[in-house]
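Undergrad: coordinates only, sequence not included:
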């Protein structure tokens, strides 16, 4: 099942470090089947408030997203982002193609 690395980036300081991060991240994704679904777009907020940028990267499964994040290639560039932005990053699994909202009730038992 697909899994996602989701980032909420705020206060990004554009400069040489962020440019280098952007130039290098694609090569870190390829070995793990990662691809950008959303990259820095400003959401059209219809409820609540939102500040910053949203990034969503899809991977074939949770094992691949974890392996990508821990990989030497990504760890080598991680500080380029974290030293120049405030961010929250998390991983989550997607749902099966025919998922229905009420499927979560089965997990509540």
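TA: Yep, that arrived. Computed from a predicted structure; not experimentally measured. Numbers count the residues shown, from 1 in each chain.
Undergrad: please count neighbours and contacts with C-alpha atoms only from this point.
TA: Noted.
Undergrad: helices or strands up against the lengthiest helix in the chain?
TA: The single longest helix within the chain, with elements called by DSSP state H, is helix 16-29. With contacts taken as 3 or more C-alpha pairs under 8 Å, 6 or more residues apart in numbering; DSSP states H and E, helix 16-29 sits against helix 72-82.
Undergrad: buried stuff in the helix it packs on?
TA: 74, 77, 80, 81 (16 or more other C-alpha atoms under 10 Å).
Undergrad: repeat for stretch 39-54
TA: For stretch 39-54, by 16+ other C-alpha under 10 Å, it's 52, 53, 54.
Undergrad: below is structure B, check it against A:
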């Protein structure tokens, strides 16, 4: 099942040289784990609800295990401080949904569990 690394980052007014170095080198840390960028600070973002002043980064992996192994790899951990020293934000690893997932089926199961309780 596909998994995702998602970051909500608050970029500094001016990108630090170490952040640029991080951006130039991150793909080499993703390649062994089959990670690929799906979103990388998209130039067009429309906030539909709430307040959101951050950049979004989403990287897809074939599995949660590969995403986890990438984040904790020596290569990425060595590179990571180049970003975290100059940008605030949050980062998550999240499992995707299985093929054929339907929100209505999940709601029905939750409703049944709530009724049974």
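TA: Alright, I've got the coordinates. Here the structure is a predicted model, which means the values were calculated and not measured.
Undergrad: counting by contacts, list what whatever helix or strand comes next after the longest helix of the first structure packs against.
TA: Where DSSP states H and E defines the elements, the next helix or strand beyond helix 16-29 of the first structure is strand 35-41. Strand 35-41 of the first structure sits against strand 53-59, with contacts defined as 3+ C-alpha pairs under 8 Å, 6+ apart.
Undergrad: so who does residue 68 of the first structure touch?
TA: With contact taken as C-alpha atoms under 8 Å, 6 or more residues apart in numbering, residue 68 of the first structure is in contact with 28, 29, 32, 74.
Undergrad: is it true that it lies in a strand?
TA: No - looking at residue 68 of the first structure with DSSP: H, G, I helix; E, B strand; the rest coil, it is helix, so not inside a strand.
Undergrad: show me what it lines up with in the second structure.
TA: Per TM-score structural alignment, the equivalent position to residue 68 of the first structure in the second structure is residue 70.
Undergrad: which among the contacts of residue 68 of the first structure gets closest to residue 40 of the first structure?
TA: residue 29 (16.6 Å; C-alpha to C-alpha).
Undergrad: circling back: export the buried residues of helix 72-82 of the first structure to a markdown table and tack on distance to residue 8 of the first structure?
TA: As requested, the buried residues of helix 72-82 of the first structure are exported to a markdown table (distance: C-alpha to C-alpha, whole Å):
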| residue | distance to residue 8 of the first structure |
| --- | --- |
| 74 | 18 |
| 77 | 18 |
| 80 | 16 |
| 81 | 12 |
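Undergrad: now, which of those sits nearest residue 42 of the first structure?
TA: Among the buried residues of helix 72-82 of the first structure, residue 81 lies closest to residue 42 of the first structure (C-alpha to C-alpha), at 18.2 Å.
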